[in-house]
Each structure stands twice: as structure tokens, then as C-alpha cells.
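Trainee: A predicted structure for the sequence below; I have some questions about it.
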Amino acid sequence: MVQTIMDSLTEILEIKLQKWQPDIATQVREKIREIIELADQDALDILRSRAIEQEVLDLLDES
């Protein structure tokens, strides 16, 4: 089942990468590389912390 999900995600990603503008596709590839590296280092919690921190900063900027 996991293989089927990954195959589906891979197929969707390949289609999207071809449709997106080259600079967007490049950014997506880089983000995916970063996520894989963080997962390999068991450090995805750092990524979540940064996202939450950014959300807080955005909220502060709005007020």
C-alpha cells in the first residue's frame, strides 16, 4: 500500500513539475530535497518549528 501511495505521489509530482513555470519547479525540487535531508537526520521537528515561528511573525506583522 505504501508503494502505491508513493507511486501516485511520484506520478502527480512529475505531471506538476512539467506544468509549472521552471522557477517554481526548481523551488519545489529544492524544498523536497530539504525535507528529505531533514527526515534523514530525524530533524523534521525543526522544520515545523520554523513554520510555526513564521506564522507568529506574520501575525505580529499584521497587527
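Mentor: Here it is on my side, so go on.
Trainee: okay, CA-based contacts and neighbour counts for the rest of this
Mentor: OK.
Trainee: test my guess that residue 38 contacts residue 48.
Mentor: No - Residue 38 sits out of contact with residue 48 when judged by CA atoms under 8 Å, with a separation of 10.9 Å.
Trainee: who has more neighbours out of those two?
Mentor: Neighbour count, other CA atoms under 10 Å: between residue 38 and residue 48, residue 38 has more, with 15 against 11.
Trainee: residues in contact with the more buried one?
Mentor: Taking CA atoms under 8 Å, 6 or more residues apart in numbering as the contact definition, residue 38 lies against 44, 47.
Trainee: next one for the comparison:
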Amino acid sequence: MTQIAKQLDQKLSTWRPEVAAQVEQMVSEVIELADTDTLDLLPSKTVVQEVLDTLDES
């Protein structure tokens, strides 16, 4: 098991159930995107924030 997998496994048991469920959903989505080779199509948080900032300025 990789270090990140070990860390995720440890953290999931310490978080509130609803937080753990959200993280599991997000990780599942990332795995699916990686499996379909579409991971690079996700906008970065920086890009999303820039768009939101631009919309706020309008």
C-alpha cells in the first residue's frame, strides 16, 4: 500500500462519517477520471476561483 493510501485509510476512520463519505466520493470520482484518462480535463481550483472572481467583478 502506498503512503497516500495508508494516510487516507487512517484518516477515514478519524473523520466524521459525513466527511469520510464526501472524501470517499471525491476519491472515487478522481479514480474514475484517471481510469478514463480525463483527469486533466478538471479545472484547477485556481482557475475556478479566477472565474468566480471575474463574475463577482461584473
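Mentor: Ah, there it is. None of these values were measured; they are calculated from a predicted model.
Trainee: would you pull the TM-score for this pair?
Mentor: Taking TM-score structural alignment, normalised by the length of the second structure as the basis, the two superposed chains have a TM-score of 0.75; 55 aligned residues with a CA RMSD of 1.8 Å.
Trainee: and the gap between the aligned partner of residue 24 of the first structure in the second structure and residue 31 of the second structure?
Mentor: Residue 24 of the first structure maps onto residue 19 of the second structure when the alignment is built from TM-score structural alignment. In this view, residue 19 of the second structure and residue 31 of the second structure are 18 Å apart by CA to CA, to the nearest Å.
Trainee: can you show me the helices along the second structure?
Mentor: 3-12, 17-35, 45-57 (DSSP state H).
Trainee: that older thread, what about the match of residue 24 of the first structure, how many residues close to it?
Mentor: Residue 19 of the second structure is flanked by 12 other residues according to other CA under 10 Å.
Trainee: now do residue 12 of the second structure
Mentor: Neighbour tally, residue 12 of the second structure, other CA under 10 Å: 15.
Trainee: distance of the closest residue in space to it that isn't next to it in sequence relative to residue 35 of the second structure?
Mentor: Ranked by CA to CA, 6 or more residues apart in numbering and with sequence neighbours excluded, the top spatial neighbour of residue 12 of the second structure is residue 20, at 5.3 Å. Residue 20 of the second structure sits 22 Å away from residue 35 of the second structure, going by CA to CA.
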